[in-house]
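> Requesting a structural model of the entry that follows:
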Amino acid sequence: MSLGLMLVCAMCLDAALGEPDWLWSRIKHPAVVIGNLIGWLDKRLNHGAARRAKGVGVLVLLVCGAWGLGWALSLLGPAVEILVCAILLAQNSLVAHVRAVGKGLMASLAEGRAQVARIVSRDTRDMTEAQVARSAIESAAENLSDGVIAPAFWFLVAGLPGLLAYKAANTADSMIGYRNEKYRAFGWASARFDDLLNLIPARLTCVMIVALSGQWSRWREIMADAHRHISPNAGWPEAAMARALNVALAGPRSYDGKVRDLAWVNGDAPREIGASEIFRACHMLWSVWGLALGLVSVWVGIDLIY
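Now for the predicted structure:
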């Protein structure tokens, strides 16, 4: 069975089932296992001298270990590959978490804050309704790239070993890839490698959002916003999503009690947004998923013909 056909099956399986609580309440999700390992390595190694070298070693260990595990699992046949791929795709769970923020806001601002705190690392206690909505939409755009398009891309490129290696690097970046005193040296390699792995997927995600929303005339604006963004990759899908929804994203936000005055994305668009814009973002998430599924399906069809 081709990688493309296995990916189509995995995408459909993830969309249909997501992450069932009955399963992950009994066993640990692979991402949790990877995270626990990274946390253990962080405690053991992130101190003393040569922290950058130690961080490089951690990344090599994680990526090589994940690649080897993926290779071993691929020997068990297509059914196992499809199942593991579906588990490591995050379309269904992403939409569910983002939609929960919109539903929370409809109930109360406090509930909206509680729900968005589950998906962002910034301070949420004093967020306004618009800040909650912007945070949810930004997370939707970034995680569409990191959690759906990038895993699918690397599965197509390098099969299950490539997918697991990407997931290990991406999880490491999310845990230790911060530019603060604690992780600036130790997490440097993980952050830079994750930037490299997401270089193409982030731009693919952007192009698909632009294609679906018909915003080609604003491509120069999207590029400008993407280049001003704090992340070399997240700005691309975020800038495209902002224009697809006609909303302003990013701007000032607080981390650990300190306000960071970040640049606005599509800053001339409406900034006072709410639950309805979050639900529109969820619709775009499914639209991009559908386009990606269609493109892979066409590729599979052409491959079968020739």
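> Could you use CA atoms for every contact and neighbour count after this?
Will do.
> can you give me the helices in the stretch 151-300 of the chain?
Along the stretch 151-300 of the chain, counting by DSSP state H, counting those that start in this stretch, helices occupy 188-197, 199-213, 219-228, 235-245, 275-305.
> Identify whichever of those helices lies nearest to Leu83.
Among these, helix 275-305 comes nearest to Leu83, with 16.7 Å by C-alpha to C-alpha.
> related to what we said a few turns ago, tell me the most buried of the helices of the stretch 151-300 of the chain?
Mean neighbour count (mean count of other C-alpha atoms under 10 Å) peaks for helix 235-245 among these, with a mean of 27.
> One more sequence to fold, the one below, so I can look at both together:
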Amino acid sequence: MVALGTLPVRVEPPVTVLLAVLLDAVIGEPPETIHPVAIFGRAIAGLDRRWPSPRLVGLAIATLAPVSVAALAWLAVSALPRVVGTVLAGLLLFSSISLRRLLGSARAVIDATETHPGRARERIPALVGRNPEPLSSPQLRSGAVESLAENLADGYVGPLLAFVVGTQLSLSVGIAAAVWVKAVNTLDSMLGYREKPIGWASARLDDLVMWLPARLTAVILAVAGGRPGALWRARQFRTQPSSPNSGWPMATLAVVLDVRLEKPGVYVLHPDAQLPDGDTATAAIRVVAIAGAIAGLVSMLLVAVPSVPESLFAMAVGVARC
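Down below sits the predicted model:
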């Protein structure tokens, strides 16, 4: 920690965020064979089967699995010298966030809808969990745009926010918090379906953990799109999806772009607008990329000081109460 005038400024946490964000921008994802999230997923996949007491087993998995990997991250970072620990923390945070891959997957689907809708249907399962066969090109683009908004919260803002909060105690606690959030989100994506009783606890925990990140993501998307007033209009549609969280970023991006987003037979956001065309869907990629840059920069600024500004939380709570 160094002093900037009378304000103490920390070095390791912002360097950690910078390293993670730069690696994500340049590389996108670590190789799957060594990707911590992929390794965690393979371990959990072995537990995804029938159990005599699935809800009890699901509660144990949701409780113990994220805590175990977070504890390993905390031990690894805290046991190493400062410089080496900072580098490891950056690598672990890098493996906990994902923006470039999200943007690339969405672009692949959106570009394919213009010339090869069949190819877009083959690629859309990487982004959304719906049957792609009956979807038209505009509906495929809608799914890609929805995924951009939702996964910006789940796969980027959520881990960064956890790191910001945790680093108020120490760098190792910060990275443990980010890893814990990523593990919770991974469990939900693997197990959190109604047809899987084992996933009920993972789904409920993810709902709780993502409450604040989803609302902060909505704020960031409105700023990135240059339409802060979108938050007020988005509140009309935020409850359409069954998720208590995903409606906020998706509805906000729909209003920012002035497009209709829909999951056929399930929900419609901003129903008076048209489904996204190619140009509008491409604009969504740009808005989400800017939002990611804002989230990374703000995270670096926040972790440089020894306390989290209360205005960050007050802003999200204010949005939620609208």
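> How alike are these chains, TM-score-wise?
Once the chains are laid over each other, their TM-score by TM-score structural alignment, normalised by the length of structure 1 reads 0.87; 285 aligned residues with a C-alpha RMSD of 1.9 Å.
> on that earlier part again, redo the helices of the stretch 151-300 of structure 1 as a markdown table? Include distance to Asn266 of structure 1.
Conversion of the helices of the stretch 151-300 of structure 1 to a markdown table gives the following (distance: least, C-alpha to C-alpha, whole Å):
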| stretch | distance to Asn266 of structure 1 |
| --- | --- |
| helix 188-197 | 23 |
| helix 199-213 | 14 |
| helix 219-228 | 7 |
| helix 235-245 | 6 |
| helix 275-305 | 15 |
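> looking at these, which is closest to Asp268 of structure 1?
Counting by C-alpha to C-alpha, Asp268 of structure 1 lies closest to helix 235-245 out of those; the figure is 10.4 Å.
> ok, average deviation of the closest one from structure 2?
Compared with structure 2 after fitting, helix 235-245 of structure 1 deviates on average by 0.6 Å (mean C-alpha distance after the TM-score superposition for structure 1).
> Alignment lookup: Ala183 of structure 2 to structure 1.
Under the alignment (TM-score structural alignment), Ala183 of structure 2 maps onto Ala168 of structure 1.
> List the residues that contact its match.
With contact taken as C-alpha atoms under 8 Å, 6 or more residues apart in numbering, Ala168 of structure 1 is in contact with 31, 34, 62-63, 66.
> swap in Pro237 of structure 1?
For Pro237 of structure 1, the contact set (C-alpha under 8 Å, 6+ apart) comprises 141-142, 145, 202-203, 205-206, 209.
> which bit of structure 2 covers stretch 136-153 of structure 1?
The aligned range for stretch 136-153 of structure 1 is 144-161, by TM-score structural alignment.
> The matching stretch: end-to-end distance?
End-to-end distance of stretch 144-161 of structure 2 (C-alpha to C-alpha, to the nearest Å): 24 Å.
> now stretch 39-53 of structure 2
End to end - C-alpha to C-alpha - stretch 39-53 of structure 2 spans 26 Å.
> before we move on, what about stretch 295-310 of structure 2?
17 Å.
> what's next to it, contact-wise?
Taking contacts as C-alpha under 8 Å, 6+ apart, the residues outside stretch 295-310 of structure 2 that touch it are 7-11, 13-15, 17-18, 21, 157, 160-161, 164-165, 167-168, 220.
> Narrow those to those in strands?
Judged by DSSP state E, the contacts of stretch 295-310 of structure 2 include 7-9 as members of strands.
> Can you tell me how far Pro306 of structure 2 is from Ala314 of structure 2?
From Pro306 of structure 2 to Ala314 of structure 2 the distance is 18 Å (C-alpha to C-alpha).
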